[in-house]
Structures are given as structure tokens and as C-alpha cells.
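[1] Predicted coordinates and the sequence they were generated for:
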Amino acid sequence: MSKNKEVTYHNIDLQMLKELSEADGISGCEKEVSRVVKKYLNNYIDEISYDNLGSIIGLKKGKPNGPKIMIAGHMDEVGFVVRDIDSNGYIKILPVGGWWGHVLPSQEMTITTSAGKKINGIVGSRAPHGMSNSEKEKVIKPIDLFIDLGVATKEEAEDLGIQIGDMITPNVNFSIMNNQNYLLGKAWDDRIGIAVGIDVLKKLQNIEHDANIYVVGTVQEEVGLRGARTSTQIIKPDIAFALDVTTAKDTPVDKGEIKLGCGVILSVLDSTALAHRGLIEKIEEICKELKLDINYDLMTAGGTDSGIIHKTFDGIITMTLSIPTRYMHSPRLIIHCKDYIQTVEVITEFCKRVNSELLREMKTTNR
């Protein structure tokens, strides 16, 4: 084997990742995703419940009075809703979540009707012929784009069952790339976080632990961390992890320390939360013991479910663990298997170790 050939990481349920990535679910429309999450959670949990917004909560029980650990990943992806249908059958769109107009023209999209029917179309674009330089350099606002269904009239579009408010998502198939560690799909933000939580439960099968472990697929993160609030109020956790993605800065146009395949990423801070010092120190300790790679992320813009979780009730010991991802908030994202596996490993080991004594120790860190 060539010295430069990268190790291929195995023991990942690629079918689960495929189903999570390909499910359609923007903020407020996460039911299709929730059903996939439930299918896999059911293999490893003792109880399942929901909050009234639709967040799904799976509990693997520990000791009756053991600490409560919440592992949260959000189910919603950025997308659109149908804003209007014009007389020629073109679909006007309204973004749900943050989009950059450059990534959208000529992309294939799926409209999911209220009856669950899937209808494909493409985002319209212009040919460059005859355009001025200023027009070519201008980024179109997503709200000014439209979807072409290949129909001639509004009536044809309505006959397909399309209505105002229907969900629109990128039509992208999961795939393994040329280096098999690299996985392409839509909605890794944040289906990969949910997958990490499910795999933590899988690794804890037949292992005794004090902690009561709640894996949560939260809703409406992209529009204001809303499901994090309601699910946290139900669980009342002692310790919480928000699992999310962060920007991989290893491309010709975006350079930095965070790269695909770099391992565990500890989020020290973002615009909505500071990692709890006691928790981040314990995760660092476990990473060193397990010989996992440690990286640090500091974001001055953006946030995760930690932003709500940590300030619920009288404060919850919380931090974010991130998976580096290329091309966030676009139709196609790329992740690396090593980062996924190492994140599962460190959280699994933490869940094995947590008991009342360790919880008391962490609570005194900031006092």
C-alpha cells in the first residue's frame, strides 16, 4: 500500500446515512425525517416521545436517579416553500433558512405536496449571452428565483397538487465519492448529527451505565433553535451535547485549520454559546486517552442548539461537537467518515463514565 494512501474507515451504517440524507424536511416539515430517525432509534431505546413541535426523543435508561444526558441533532434542513404560482406555471419560492444565491440556479428541486406527492423541477437560470458584466457579477437573491416544472400554465401546476406553502428541497442522492471516506449528500446539516446520536446508542448496547441517555432529533433549528427549547424543557437534562456541522476550510476558496478528516472538533464558542469548561475538559481528557484527534472551533457568526439548551432553567452543562462539512447551506455537502467515527467514540465513552460524582465535579468547575 502506498504510504500516502488514506486509511478507509469502515463500520458505518451507510444505509442509515443515505436514508437520513435523502429524506425531505425543512423547518416545520420534519415528519418524513422523524420517521427515519424513529426507525433507527427503535433498535436501541427503551422509550420514545415527542414534544409538541415534533422533536423526537429516544431514551436509553440507566440507573433510576442517574444523570440525564441529552444528545441533540436537528432534523430540519434549509430549503424553501412555494410562495406563488404564476400564470405560466412557474413556482415562486421563499427561502427557509440561509441561502447564497450562487448555489441555486439550474439545481433540481423537489416539491412535496400536502398529500406527500414528490414533484421535481429545476431552478431557472439565464444564459450569459448579452448580459452586462454587472449582471454577470451580481448574486441573485434566492427570493427572486423560480422553479420551472416543465408545464405551460398555472392550472397544470395546480393539477399536480401544488399549493402555496408546500415544502421545497434539493433533489440530491447520497453517494460515496472516489475516496470512500468522503460522503456526498444533502442535509448533512444536520442529519449527520442525528446519526452520531443513534450510533452512540448502538455502541452502548449491552453496556451498563448510570446515565439516562436521551437522543433527540430537534426541529426548527435553522429558523431559531425552537425545538431545542421545547425538548429541553421536557427532558430537563443535567448535561447536553449539541451535535452539528462546521465549515471545513480545506478548499481553494476557503482556507483554515478545520479540514475534512481532522477528527473530533470541540466548539469552544460561537455567537450563541460558550462551551462549559468542565465538560470540554472532560472531553479533551477522553480524546487523549482514546488517542483521538482534537481540534477546536471558534465561530463569531452562527450558532447551534447549544445556544438555547445551556440557558434553560437554571443553566445546563452544555457544549457543541462539530462535524466539518464542505459546502454548507447548499444542495450538496461533503463529510468525512473519520470525523464521524471519532465523534461517536468520544461521546460513547463519556456516556459510559458519567455518574453522580462526575456530574457534581463538573457543576463546581465554574464556581
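    On my side now, so go ahead.
[2] rest of the way, CA atoms for contacts and neighbours
    OK.
[3] Contact partners for A211?
    K61, G62, K63, G66, P67, K68, I69, C351, K352, V354, N355 (Cα atoms under 8 Å, 6 or more residues apart in numbering).
[4] Out of the residues you listed, which sit inside helices?
    C351, K352 (DSSP state H).
[5] Please verify my assumption that I26 contacts E77.
    Yes: with contacts defined as Cα atoms under 8 Å, I26 counts as touching E77 at a distance of 4.8 Å.
[6] coming back round to it: any of the contacts of A211 buried? List them.
    K61, G62, G66, P67, K68, I69, C351, V354, N355 (16 or more other Cα atoms under 10 Å).
[7] Please tell me how far the first one sits from L201.
    K61 sits 11 Å away from L201, taking Cα to Cα, to the nearest Å as the criterion.
[8] what touches both of these two?
    With Cα under 8 Å, 6+ apart, K61 and L201 have common neighbours I45.
[9] ok, the most centrally placed residue in the chain to S322 distance?
    The chain has D190 as the residue nearest its centroid, 0.5 Å off, counting by Cα atoms, centre = their mean. Remark: distance between D190 and S322 (Cα to Cα) = 10 Å.
[10] what is in contact with these two at once?
    Shared contacts of D190 and S322, defined by Cα under 8 Å, 6+ apart, are found at L243, D244, V245.
[11] need those in JSON lines with distance to V37, can you?
    Listed next are those as JSON lines, based on distance: Cα to Cα, whole Å:
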{"residue": "L243", "distance to V37": "15"}
{"residue": "D244", "distance to V37": "16"}
{"residue": "V245", "distance to V37": "18"}
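[12] from those residues, which is closest to L298?
    Proximity of the shared contacts of D190 and S322 to L298 (Cα to Cα) peaks at V245, which lies at 12.6 Å.
[13] so where does that closest one fall, helix or strand?
    strand 239-247 (DSSP states H and E).
[14] who's in contact with that strand?
    Here strand 239-247 makes contact (Cα under 8 Å, 6+ apart) with 67-74, 188-190, 192-194, 196, 258, 304-306, 309-310, 316-328.
[15] Among the residues you listed, which ones are in strands?
    Among the contacts of strand 239-247, the members found in strands (DSSP state E) are 68-74, 317-325.
[16] what ranges do the helices span in the stretch 1-150 of the chain?
    Residue ranges of the helices in the stretch 1-150 of the chain, as given by DSSP state H, counting those that start in this stretch, are 14-22, 31-41, 133-137.
[17] Below is structure B, check it against A:
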Amino acid sequence: MKIDRNEVVRLLERLSNAKGPSGFEDEVIDVARDFCDGWATVEENTLRDGLIVPNGTGLDDNRARPRVMMDAHGDEVGGMVRTIRANGTMGFVTLGRFPEGALCGQDVLVRNARGEWLHGTIGVKPPHFTSAAEKAAHVPPEMILDVGATSAEEARERFFLRIGEPFVVATQFTFDPERGIAVGKAFDCRAGVAAMLIALRELASRDDLSVDVVASVSAQEEVGERGVAAAARTLDPDVAYMFEGCPADDTFLVPDEVQTALHGGPMFRHFDRCMITNPRYQRFVLNAAEAAGLRVQESVREGGGTDGGPVHLMDVPCVVSGVPCRYIHTATSICAIDDVIESARVAVEVISRMTPEVICGF
């Protein structure tokens, strides 16, 4: 399987820079639609799931072969305007979880009622104005969403700000071609979306498969894995192969405990808070990767959840392939482009080996 490294970088760049917090994934779906032009159709539902069906593959109930659903969520952690204050600043809620302090001082882009994205910041009170009592209490400072308006009237009439509008961090993608390192926002799960799209296109071009392959760029994963259930009800798969931009642990654990490192290939989790992975399916994946000489990692997680959670409860066997990404759920993440490529290769190898008998054995 030949993969154009530069194409993968360009795809990841477009996906990373797309602004798509939970519930507002439109730009991400647009990137996927452009990539699929000519070889697959991309439709949307009301949750902003992107449903991808390669040409020649139908969704009728009289299927001749098992159906494999690939999935990667399109949303990113972000926020929503909750209030517009008298001084022109805004209160907000987060869409998904940020680590404590991760948003303080960050550049953000806030969408207004005209669909424009305004550059602003998450402001905090400077130390010059922090009282001794506040310092002694070690209370986290209040975070203020600010694009420069000086009154509520100006915020509404000149900046066209409204409650309910989203914001994302403003980090722009960069890539170091010599070292193969990408830096950007939303690699959870845009790194997974990139790997999935590359793998899906390769699988769609093959005429020797024993299965049909469809895919979803699902919505609202960061607020409780909501979109993937609707996608699965439409695509009606017999088995699912999930992609993630998963948290790398190689910068904060001792070496013996590291289970997800950069340049180690995709990570397949046996357990997290939402799913005990089907052990027969998991073993099939790991054996297929080993037989093909492809790098993979394994983990047992005490926390975290993925789109595998809702779908495996629909009696659909699931595995989760995680592209290792350092510092997810912050403004800036780091990943290795070879891990994105290896994740696509493993998916193609695994799905190419699937047969009706294999799937029945899961």
C-alpha cells in the first residue's frame, strides 16, 4: 500500500485548522467531503455526523456481505458563549474537558451571528490586581472570554456576538518535515480522521474484499459520545473499527508504565471507562498487524472513553485504534506523521483479512 506522506500532512493540516467544536462540526465535514470527491458520497444528519459511503456500496438491508463501519469523531474540545456582560466581555461554558488552567491566556476564535470568527483571548486577572486573600486561597482565577468589545451594546451591535455561539482555540498547524512532527490543535480526533480517510480510500479501491466498508466522521464525542450512535443506526454495521487521537503518556509516566508513545504506531486499548474490548476481535487485530510487520501498541486505561462505548452496546464488536497525540484537550498537541500513516496501514491490513466467518467468530 503506497501512501503519499505529503498528502497525509496536507490532509491533517486542513483537518486540524478546521473549526469544529462539539455540535458545530461543519468545517470538518467539508474537508472530508473534498477528500472523498469522486469516489464516495458524504451525507450529513442533523447532529453533524458525516456519513461516508464509497461508490458502488449500498445501504440496503439485502446485503450480500458483512458491513464494516469505520469511525473517527470530527469534533474538538471548545466552548460556547453563555452570557454577554455589561463591559463587553463574555462568560462561557466548555464543550468537552480541558485540564485545569489549560485555557488561561489562550488565543481563541469566537464565531459571531454573521458566521465570522473573531480573534480573542481567554483573559484572566493580572497578578497586579490579585489580592493577598485571593493568593492565599489558591482559587483558580476567573476566565473571561474577550474579543475587545467595551460594552454589551457594542458586543451585540458592532461585533455581532450572541449567546450560544461557539469558540475554539486559535492554534494553527505546523509541520517539521525533517523530523516528521506535527504541531496543532484538535489532533483528538483529527489525526484519527486523517488515518481513517486514507485507509477508507484504499479499501474502496480494492475489489478483493470480503466485506463492504462505510465510515462516519461522527459528532459530539467530546460531550458524551453522542453522534456515533446515530451514525451506527444509519450505517447498520456488523462490526466497527474506531479511530482516535488518543493521549500519549510517554512524557509523564515512568518508562515501564508507558503504553502510548510517539513513533510506536496505533494504540489498541483493552479496557477503558466505557468498554471492555471484544477480546477475540482485539486478538485478530493484533495478530494481523504482527503478521504484516506493522507497529502497534496496547493499553489498559483506567479513564477515558471513545465512540466504541455506545456502538459496542448495540451488539456490534468494536476495536479502537488510537493515534498517539501528546497533550490532547489543550490548545496545542504533538503527533508523529508516521503514526498517522501506520494507523491507516494497520486498518487496511485488518479489514482486508476480514471474512464472514472471521466476523462471526467475534
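    Structure received. From a predicted model like this one, the values you see are computed outputs, not experimental measurements.
[18] Got a TM-score for the pair?
    TM-score of the superposed chains, computed with TM-score structural alignment, normalised by the length of the second structure, equals 0.90; 348 aligned residues with a Cα RMSD of 2.2 Å.
[19] now the aligned residue in the second structure for M75 of the first structure: how far from R156 of the second structure?
    Aligned by TM-score structural alignment, M75 of the first structure pairs with G74 of the second structure. According to Cα to Cα, G74 of the second structure stands 30 Å off from R156 of the second structure.
[20] between these two, who's got more neighbours?
    For G74 of the second structure and R156, the more surrounded residue by other Cα atoms under 10 Å is G74, and the numbers stand at 38 against 17.
[21] what's the spacing between that one and S151 of the second structure?
    35 Å.
[22] ok, average deviation of the longest helix anywhere in the second structure from the first structure?
    Ranked by number of residues, the top helix in the second structure under DSSP H is helix 187-204. Superposed on the first structure, helix 187-204 of the second structure shows a mean distance to its aligned partners of 1.5 Å (mean Cα distance after the TM-score superposition for the first structure).
[23] which is the next helix or strand following that helix?
    Once helix 187-204 of the second structure ends, the next helix or strand along the chain (criterion: DSSP H and E) is strand 212-218.
[24] counterpart of that following strand in the first structure, which residues?
    Counting by TM-score structural alignment, strand 212-218 of the second structure lines up with residues 212-218 of the first structure.
[25] contacting residues around the matching stretch?
    34, 37, 54-64, 66-76, 194, 197-198, 227-228, 231, 235, 351.
[26] Can you flag the buried ones in these?
    Buried members of the contacts of stretch 212-218 of the first structure, counted by 16+ other Cα under 10 Å: 34, 37, 54-62, 66-76, 194, 197-198, 227-228, 231, 235, 351.
[27] I'd like to know how many residues surround I181 of the second structure.
    I181 of the second structure has 17 nearby residues by other Cα under 10 Å.
[28] scratch that, D305 of the first structure
    Neighbours of D305 of the first structure (other Cα under 10 Å): 31.
[29] counterpart of it in the second structure?
    In the second structure, D305 of the first structure lands on D307 (TM-score structural alignment).
[30] show me what contacts its match?
    By Cα under 8 Å, 6+ apart, the neighbours of D307 of the second structure are D71, A72, H73, E221, E225, V228, M242.
[31] mind listing what G192 of the second structure touches?
    A72, H73, F243, E244, G245, G322, V323, V340.
[32] Could you count how many residues lie near the fourth one?
    Put plainly, it is E244 of the second structure. 29.
[33] quick one: what's aligned to it in the first structure?
    By TM-score structural alignment, E244 of the second structure lines up with D244 in the first structure.
[34] Could you check how far that match is from E289 of the first structure?
    24 Å.
[35] could you pull out the strands for the stretch 51-200 of the second structure?
    For the stretch 51-200 of the second structure, applying DSSP state E, counting those that start in this stretch gives strands covering 67-73, 78-84, 90-95, 107-111, 117-123, 144-146, 166-169, 174-176, 181-184.
[36] Select, out of those strands, the one closest to H270 of the second structure.
    Taking these one by one with Cα to Cα, strand 67-73 is closest: 17.9 Å.
[37] which residues are in contact with that closest one?
    Contacts of strand 67-73 of the second structure (Cα under 8 Å, 6+ apart): 189-190, 192-193, 196, 200, 211-221, 228, 232, 235-244, 307, 351.
[38] cool, stretch 159-169 of the second structure as well?
    Contact with stretch 159-169 of the second structure is made by 19-21, 24, 77-84, 106-114, 149, 155-156, 185, 331, as judged by Cα under 8 Å, 6+ apart.
[39] Check which residues of stretch 25-33 of the second structure are buried.
    In stretch 25-33 of the second structure, counting by 16+ other Cα under 10 Å, buried: E25, D26, E27, V28, I29, A32, R33.
[40] What is the neighbour count of Y296 of the first structure?
    14.
[41] circling back to that earlier point, tell me the helix or strand right after the strand holding V245 of the first structure.
    Counting by DSSP H and E, what follows strand 239-247 of the first structure is strand 250-251.
[42] Next one: the residue of the second structure positioned farthest from its centre from G101 of the second structure, what distance?
    Farthest-out residue of the second structure from its mean C-alpha position, per Cα atoms, centre = their mean: A132, at 41.6 Å. A132 of the second structure is 20 Å from G101 of the second structure, where distance means Cα to Cα.
[43] a markdown table please, covering the buried residues of stretch 25-33 of the second structure and showing distance to D176 of the second structure.
    Shown next, in a markdown table, are the buried residues of stretch 25-33 of the second structure (distance: Cα to Cα, whole Å):
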| residue | distance to D176 of the second structure |
| --- | --- |
| E25 | 27 |
| D26 | 28 |
| E27 | 25 |
| V28 | 23 |
| I29 | 26 |
| A32 | 24 |
| R33 | 27 |
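[44] how close does the strand holding V245 of the first structure sit to the second structure?
    Strand 239-247 of the first structure sits 1.4 Å off on average (mean Cα distance after the TM-score superposition for the first structure).
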